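Asks: This is the structure alone, sequence omitted:
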């Protein structure tokens, strides 16, 4: 009997926060030509790759977070490989005044904002009984309030009169309840609801609002914290229909689709990009609590 071979059509990626050494365009290289994207938390992880892929399709970008040093290094790397402008701006999504200043600077530099990617997030593994009130509040402020704050400012200052696309980065944590993630799961569930509400209210202004919900994605902090490389070696991803973890480039391609004219009639959608993981993978409470216990013992 012939050995079964899995087909892996995943695009090129690198584990670190570095640009791709090669890139194959899945859409026309000028798909986003002349457009400007504003990305929160674009200095590392999935956000970094999203910015790179948007720029490789003709888009100029603004990356905004609190860590200006990381942003400046990321912007240098991204501009050098894409020949597009990438402007780093220090901003805190929890502070509307900070967002207003960042958006005004963006409009002064580029004259427009066509795409908003709400990628900024805060997360860590913690059982609910050990979670402080302030820790829960902080995650809600970054993930949920931050998404609303940034969306509202950019809508009021530009999208309301010019249209555009908003893509929120969510997660599948809240779909069935996951141990150690009540804070992040609650925040992302609120964001999924926000996506639908804003899609309804802002649709008449020509603004599309959608969400991407990634699953286990290699080369990310979340993947490392949940023992992703060990899980992959141990064959734990065999329960995923596509039999593997995803990568950051795949998430960037999903965002590219929703942000571009390829999805011109798509709004209010929650697009799960997890290889089918949430449908079939075990919600392994014992393993997750074990990860937390072993790490607590080392502290």
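Replies: Arrived safely, thanks for sending. Predicted, not measured: the structure shown is a model, and the values here were computed from it.

Asks: switch to C-alpha atoms for all contacts and neighbour counts from now on
Replies: Fine.

Asks: so what's residue 147 up against?
Replies: 93, 118, 120, 168, 191 (Cα atoms under 8 Å, 6 or more residues apart in numbering).

Asks: so which helix or strand takes in the spatially closest residue to the first one that is not a sequence neighbour?
Replies: The reference is to residue 93. Spatial nearest neighbour of residue 93, chain neighbours left out: residue 146 (4.5 Å); criterion: Cα to Cα, 6 or more residues apart in numbering. Per DSSP states H and E, residue 146 falls inside helix 146-154.

Asks: who are the neighbours in contact with residue 96?
Replies: Residue 96 neighbours (Cα under 8 Å, 6+ apart): 149, 150, 153.

Asks: same thing with residue 127?
Replies: 179, 180, 181, 182, 289.

Asks: what does the longest strand along the chain rub up against?
Replies: In the chain, taking DSSP state E as the definition, the longest strand is strand 207-214. By Cα under 8 Å, 6+ apart, the surrounding residues in contact with strand 207-214 are 159-160, 163-172, 192, 195-196, 198-199, 202, 251, 254-255, 258, 266-274.

Asks: Recalculate using a threshold of 6 Å.
Replies: Residues outside strand 207-214 that contact it (Cα atoms under 6 Å, 6 or more residues apart in numbering): 163-172, 195, 199, 267-274.

Asks: Just the buried residues of these.
Replies: The neighbour count (16 or more other Cα atoms under 10 Å) marks 163-172, 195, 199, 267-274 as buried among these.

Asks: Which residue ranges of the stretch 151-299 of the chain form strands?
Replies: In the stretch 151-299 of the chain, the strands defined using DSSP state E, counting those that start in this stretch lie at 164-169, 207-214, 270-273.

Asks: Just send the ones you listed back as a markdown table, with distance to residue 34 too.
Replies: Compiled in a markdown table, the strands of the stretch 151-299 of the chain are given as follows (distance: least, Cα to Cα, whole Å):
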| stretch | distance to residue 34 |
| --- | --- |
| strand 164-169 | 13 |
| strand 207-214 | 18 |
| strand 270-273 | 26 |
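
Asks: follow-up on the earlier one: among the contacts of residue 127, which one has the most neighbours?
Replies: Sorting the contacts of residue 127 by how many neighbours each has (other Cα atoms under 10 Å) puts residue 180 first, at 22 neighbours.

Asks: tell me the contacts of it?
Replies: With Cα under 6 Å, 6+ apart as the criterion, the residues that contact residue 180 are 125, 126, 127.

Asks: which secondary structure element contains residue 88?
Replies: Assigned by DSSP H and E, residue 88 belongs to strand 86-90.

Asks: Could I get the buried residue list for that strand?
Replies: Buried residues in strand 86-90, counting neighbours by 16+ other Cα under 10 Å, are found at 86, 87, 88, 89, 90.

Asks: ok, second structure coming up, stack it against the first:
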């Protein structure tokens, strides 16, 4: 997976990088030789992820922090910069989601997802700016189909991800002159992730796989490969882009992301 990419001497930071898609991305960068720092609010997951990444033989940092805490995010990024210098690739992947009809969703429930996905992303990107390689840095947001496809029972995620992608576009415009690229990856249904298991039953996942034009659910390495590309010099003229990695399911419209039939 990493044969085309050599990230030796480069620094990569991944928020939410201790599980799922984000850990897969961090692992791919570590395998490609990068120094990799991951941040999560769960200390046990941080320790486990750090041990996994260290098996590649490179430098690894595992830091505890919550993206909703702007001051802590700044502390974490300051520490990464103090140890390793400028950050070459920043992946913002911390997220939260659950299923709830709009009328059953509490204000706190709505706010929790927006605070993690949207506000948390802004905290990470804003705090990272002075520590990014200029020119040459690549910022990669991990978005979701809910950014552009309305999904019943996910009004909170739809609002948060749509906002996050607008942040991406604005920063691509504002920071482009400094040579900073900002893009979003939109994963489709990815097997083996906690998120998909939480949002869809086994039967729903099977139906979803049948609807994907390429005939299967995605794999975590499918997203990692795109992240490696966006972090590389090969993507030096790509910014402000929303890049689906979804087997073509987004071509079929919003109803293919609706899971309400599987929820009581």
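Replies: On my side now, so go ahead. Because the structure is a prediction, the values reported are computed rather than measured.

Asks: if we can go back for a sec, residue 26 of structure 1: which of the contacts of residue 127 of structure 1 is nearest?
Replies: residue 181 (34.0 Å; Cα to Cα).

Asks: What does that closest one correspond to in structure 2?
Replies: Aligned counterpart of residue 181 of structure 1 in structure 2: residue 154 (TM-score structural alignment).

Asks: Same check on residue 43 of structure 1?
Replies: Counting by TM-score structural alignment, the partner of residue 43 of structure 1 is residue 18.

Asks: Same question for residue 127 of structure 1.
Replies: Across the alignment, which pairs residues by TM-score structural alignment, residue 127 of structure 1 is matched by residue 101 of structure 2.

Asks: The longest helix along structure 2 against structure 1, how far on average?
Replies: Assignment by DSSP state H gives helix 155-175 as the longest helix of structure 2. By mean Cα distance after the TM-score superposition for structure 1, the fitted helix 155-175 of structure 2 averages 0.7 Å away from its aligned residues in structure 1.

Asks: In the contacts of residue 127 of structure 1, find the pair that's most separated.
Replies: Spatial extent of the contacts of residue 127 of structure 1 (Cα to Cα) is set by the pair 182 and 289 at 13.3 Å.

Asks: returning to what we had before: what is the strand holding residue 88 of structure 1 packed up against?
Replies: strand 60-65, helix 68-82 (3 or more Cα pairs under 6 Å, 6 or more residues apart in numbering; DSSP states H and E).

Asks: please redo it, this time with the cut-off set to 10 Å
Replies: Here strand 86-90 of structure 1 touches strand 36-40, helix 45-56, strand 60-65, helix 68-82, helix 96-110, going by 3 or more Cα pairs under 10 Å, 6 or more residues apart in numbering; DSSP states H and E.

Asks: before we move on, the earlier item: so which bit of structure 2 is the helix holding residue 146 of structure 1 matched to?
Replies: Against structure 2, helix 146-154 of structure 1 falls on residues 120-128 (TM-score structural alignment).

Asks: Can you give me the distance of residue 157 of structure 1 to residue 191 of structure 1?
Replies: For residue 157 of structure 1, the distance to residue 191 of structure 1 (Cα to Cα, to the nearest Å) stands at 21 Å.

Asks: of these two, who's got more company?
Replies: Using other Cα under 10 Å, the more surrounded residue of residue 157 of structure 1 and residue 191 is residue 191, with 23 against 16.

Asks: State the distance from that one to residue 286 of structure 1.
Replies: Using Cα to Cα, residue 191 of structure 1 is found at 28 Å from residue 286 of structure 1.

Asks: The residue opposite residue 192 of structure 2 in structure 1 once aligned - how many residues pack around it?
Replies: Under the alignment (TM-score structural alignment), residue 192 of structure 2 pairs with residue 219 of structure 1. Neighbour count for residue 219 of structure 1, taken as other Cα under 10 Å: 20.

Asks: How about residue 152 of structure 2: what's its closest non-neighbour residue?
Replies: Closest to residue 152 of structure 2 by Cα to Cα, 6+ apart is residue 258, at 5.8 Å.

Asks: That neighbour: neighbour count?
Replies: When neighbours are defined as other Cα under 10 Å, residue 258 of structure 2 has 20 of them.

Asks: Make sure it is actually in contact with residue 155.
Replies: No - shown here, residue 258 of structure 2 and residue 155 do not form a contact pair, counting by Cα atoms under 10 Å, at 11.4 Å.

Asks: what's the overlap in contacts for these two?
Replies: residue 146 (Cα atoms under 10 Å, 6 or more residues apart in numbering).

Asks: by how many degrees do the longest strand of structure 1 and strand 164-169 diverge?
Replies: Calculated by axes from the mean of the first three to the mean of the last three Cα atoms, to 10 degrees, strand 207-214 of structure 1 forms an angle of 20 degrees with strand 164-169.

Asks: with structure 2 superposed, average distance for strand 207-214 of structure 1?
Replies: Aligned to structure 2 and superposed, strand 207-214 of structure 1 gives a mean residue distance of 0.4 Å (mean Cα distance after the TM-score superposition for structure 1).

Asks: Go through that strand and flag the buried ones.
Replies: Within strand 207-214 of structure 1, judged by 16+ other Cα under 10 Å, the buried ones are 207, 208, 209, 210, 211, 212, 213, 214.

Asks: can you check stretch 112-127 of structure 2 too?
Replies: So stretch 112-127 of structure 2, judged by 16+ other Cα under 10 Å, has buried residues 112-125, 127.

Asks: Quick one: end-to-end length of that stretch, please.
Replies: End residues of stretch 112-127 of structure 2 are separated by 21 Å (Cα to Cα).

Asks: Need the counterpart of residue 263 of structure 2 in structure 1.
Replies: Applying TM-score structural alignment, one finds that residue 263 of structure 2 aligns to residue 292 in structure 1.

Asks: ah, wrong one, I meant residue 42 of structure 2
Replies: So, by TM-score structural alignment, residue 42 of structure 2 is matched to residue 67.
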